[in-house]
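Trainee: Any chance you can model this:
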Amino acid sequence: MLKVSIIIPAWNEEERIVDCLDNATRQTVMPHEVLVVDNRSTDRTVEIVEQYIADHPDVPVKLLHQDEEQGLIPTRNYGLNHATGDVLGRVDADCMLKPDWVEVVAGIFTEDAEAMGATGPVTYYDMPARRISLLGDDSVRRHTYRADGGQVLLFGSNMALRASAWKLIHNEVCRDKEDVMHEDIDVSLHLLGRGLKTVYSERMICGISARRMDTSFKSFHNYMRRFKNTFAAHPEHWRKHKSERTLYLMYPWLHVLFPVYQQYLESKDINPAVRIWFREQAQLARKEGDSLADLPGIDKFVDEEPTDIPGLEEVEDLAFGSDAQQSQHSSEETSKQ
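Mentor: Prediction:
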C-alpha cells in the first residue's frame, strides 16, 4: 500500500489541534506520518502537540517548526518538502478526517496511476444538518468546482497529491507575498498547467469548521475575492462556474446560525469535533479491542440534532437550491452550444 503522509500547517490552533490529531490517527489504516508544522504560534499549540506526542508514542505524529516566514504557504511548503510518504495529504489544523480517509486516499492513487492530485467533499462538523451539508458540498464540488472545462480543483482542507507531483511544481507554485490568493487553487492550476491529472472522490470525506462564516462580511468578501485573484494570476486557465456565488448566498444564514448553534453545543456539553465520526471510530475501536468503544455517553454524540433552530431550513434549501440552479444553468448553456 502507498505510504500516506498528512501535513497540518498550524498557527495558534490550541483549541482544535488535539481533536485534529485524534481524527488523523484513529484510522482504518495508520498514516505513514502526521507532520504538524508550527508557524510561530503564540498560544499553547506547540506545548499541546509535544504533550500529545509524549502521551501517544505509538502514533507517527511529528512536530516541525517553520519560523523563517509567517504565512500559510511557506508553512505548507515546508511540511510538503519534509514529508517522506508516497502521497502527501494536506489538511487544516481544525479538520476532522473520516476514519477511512487514509485508506481511501491510498486507494485513489493506487487504482489510478495517472492521478496526481485528489480531493473530496466536506461537511461542517460544528453546524447542524451535517448529512445535508455533505450532500450539498459533494454536489457543488462534483459539478461546478472545476477549471478549464471540467478539470478538478483541489480544496486545501481536504486534498492530497503524489510526492512526485509536488516535486515537479514545488519551485513553481506562487509565493503570494500579498496574501490575496487561494493557495489550494494555485496548486491545482500548477498541476493542470503541467498536464497532470486531478481527481474527485466522494469517499474522500473530511469535516471542517464553519468558523469562516463567523467573520465580518468584509473579511468574508475579501476571502471570496481570492477566487478571482487566483485565476487572474493564471490567465491561461479559466472557469465556467463561480462557486463563491453559492457561499455568498449561504453566508447571511450561516453567519447568524453559527453562534446560535455554538451555544446549543455548549449547553449540551458536546464537542462537535469528537461527535462527527464517533460512530465510525467506535466501530473501529471495537474491532481493535480499544477502550474507545466503551466510552460512556455515546448516545449524545450520535444522531442528536436540534430541529427548531431559526434559519436551519433556509440553509438546507440554499445548500441544494443554489447548486441546482447552477446545474440547470450549466445544462442550458451546454444546450446552446
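
Trainee: For the rest of this, base every contact and every neighbour count on C-alpha atoms.
Mentor: Will do.

Trainee: what's the neighbour count on residue 267?
Mentor: 9 (other CA atoms under 10 Å).

Trainee: In contact with the most centrally placed residue in the chain, which residues are there?
Mentor: Centre of the chain computed as the mean C-alpha position; nearest residue by CA atoms, centre = their mean is residue 157, 2.2 Å away. For residue 157, the contact set (CA atoms under 8 Å, 6 or more residues apart in numbering) comprises 90, 91, 92, 95, 206, 208.

Trainee: could you redo the last one with a cut-off of 10 Å?
Mentor: Residues in contact with residue 157, defined by CA atoms under 10 Å, 6 or more residues apart in numbering, are 8, 89-97, 119-122, 184, 206-209.

Trainee: how about this one, so we can line them up?
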Amino acid sequence: MPPTPLPTVSIVIPAYNEEASIRACVTAAIFQTSPASEIIVVDNKSTDGTAGIVAAIQREHPDSPVLYFQQNEEQGLVPTRNFGLDRAQGNVIGRIDADSVIEPNWVEEVQKAFADEGVAAATGPVLYYDMPLRRFGLKADDQVRRFILKLSRDYHFLFGSNMAIRRTAWLAIRDQTCRDEGDELHEDIDLSVHLAQNDLTVAYVPTMVSGMSARRLEDSPRDYAYYVRRFERTYARHGLMNPVLRAPMWVFFAIYPLGKTIRVIRQRRLARAA
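Mentor: Next comes the predicted model:
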C-alpha cells in the first residue's frame, strides 16, 4: 500500500510597512527542506518599500512560489489575514508575521504534525533572534508554553507568529471569527477559542520553530500593557472567565522589566559598535 502523501503547505504573511523585516521573512520561507506550495504576502496599504522588496525577491527567485497581493479594502490585521487564508490552496495554511523567520525545517515539521488527521491546527515555540542567548531563550519559551498547556489542559493556544491551520478547519470557523474592527483583541486567541468551540484540536509542536523579533519590548509600559491585556479583552468578548486562560498574559507582564532592560543594553552596545 503506497504511503499517504504529506499535506501541501501554504504560508500566509500579512504585512504593513515591513520593509525592515520582509526580506528575511520571505527568504526563510523559500529556503525550506520541504518546500511550501505557495508563499502568500498580503500587503495592507503599506506606504514604505515593502512591495518593492517582495517584487525584488520574486525576480531573484523566479522559481519560488512567492505570490504578492494587496488588501486595500480595510486597514487591519484580521481582514488582511482572512484575505490570505481565503486564497491559500494548500491542505494546511501556515500563518506567520512579517517579522517571523521560520527555521529551515519548519514546513517539514508542519507536514509531520498534520499527517495526523486529528490535528486541526498547530503552533510551536519561538526564538527571539534579536535578543542575546537566543537558543537559551528558545528553550525557555518552550518550557513556558509546555507549562501553560498543562495548566489549560484540553484548551491549547495558537500563537500568530508561528501557527498553521488545516484548510478545512479554517473554512469551518471562518465566519465565526471576530472582525475586531476596534483592534482590541488577540486575533490568534480568537482563532483558538473558535477552534475549541468546534471541538477542533490544536497541537503544540516543539519542533515547529519560528524566529521573531522582540521589538514589542521597546513599547512604553502603557502601550505594552494595552497589548498584553488583549488576552483579557478577547476572553471577555467570548464570555470566558477561567483565570487559567489568562496565564500567558501574566507571563508576558512578568518578563517585560527584565526583557526590556536586556534589549536596551543590547541596543546601546550595537550603537557603540556601529
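
Trainee: Superposed, how do the two chains score by TM?
Mentor: The TM-score (TM-score structural alignment, normalised by the length of structure 2) is 0.93; 268 aligned residues with a CA RMSD of 1.6 Å.

Trainee: how about the nearest residue to the residue in structure 1 that residue 123 of structure 2 lines up against, chain neighbours excluded?
Mentor: Superposed on structure 1 with TM-score structural alignment, residue 123 of structure 2 falls opposite residue 119. Distances taken as CA to CA, 6 or more residues apart in numbering put residue 159 closest to residue 119 of structure 1, at 4.5 Å, once the chain neighbours are dropped.

Trainee: What lines up with the one you found in structure 2?
Mentor: In the superposition onto structure 2, residue 159 of structure 1 corresponds to residue 163 when matched by TM-score structural alignment.

Trainee: Tell me the helices and strands packed up against the helix ranked longest in structure 2.
Mentor: Ordering each helix of structure 2 by length in residues (DSSP state H) puts helix 247-273 first. Contacts defined by 3 or more CA pairs under 10 Å, 6 or more residues apart in numbering; DSSP states H and E place helix 247-273 of structure 2 against helix 134-152, helix 221-228, helix 230-237.

Trainee: matching residues in structure 1 for the second one?
Mentor: The reference is to helix 221-228 of structure 2. Aligning helix 221-228 of structure 2 against structure 1 (TM-score structural alignment) gives residues 217-224.

Trainee: distance from the matching stretch to structure 2 after superposition?
Mentor: Its aligned residues in structure 2 lie a mean 0.4 Å from stretch 217-224 of structure 1 after superposition (mean CA distance after the TM-score superposition for structure 1).

Trainee: How about stretch 85-97 of structure 2, which residues are buried there?
Mentor: Of all the residues in stretch 85-97 of structure 2, those buried under the rule 16 or more other CA atoms under 10 Å are 85, 88, 90, 91, 92, 93, 94, 95, 96, 97.

Trainee: Among these, which one lies nearest to residue 44 of structure 2?
Mentor: residue 97 (12.8 Å; CA to CA).

Trainee: Go ahead and confirm the closest one touches residue 188.
Mentor: No - using CA atoms under 10 Å, residue 97 of structure 2 is not in contact with residue 188, being 11.4 Å away.

Trainee: residues shared between the contacts of these two?
Mentor: What both residue 97 of structure 2 and residue 188 touch, as defined by CA under 10 Å, 6+ apart, is the set 160, 161, 162, 163.
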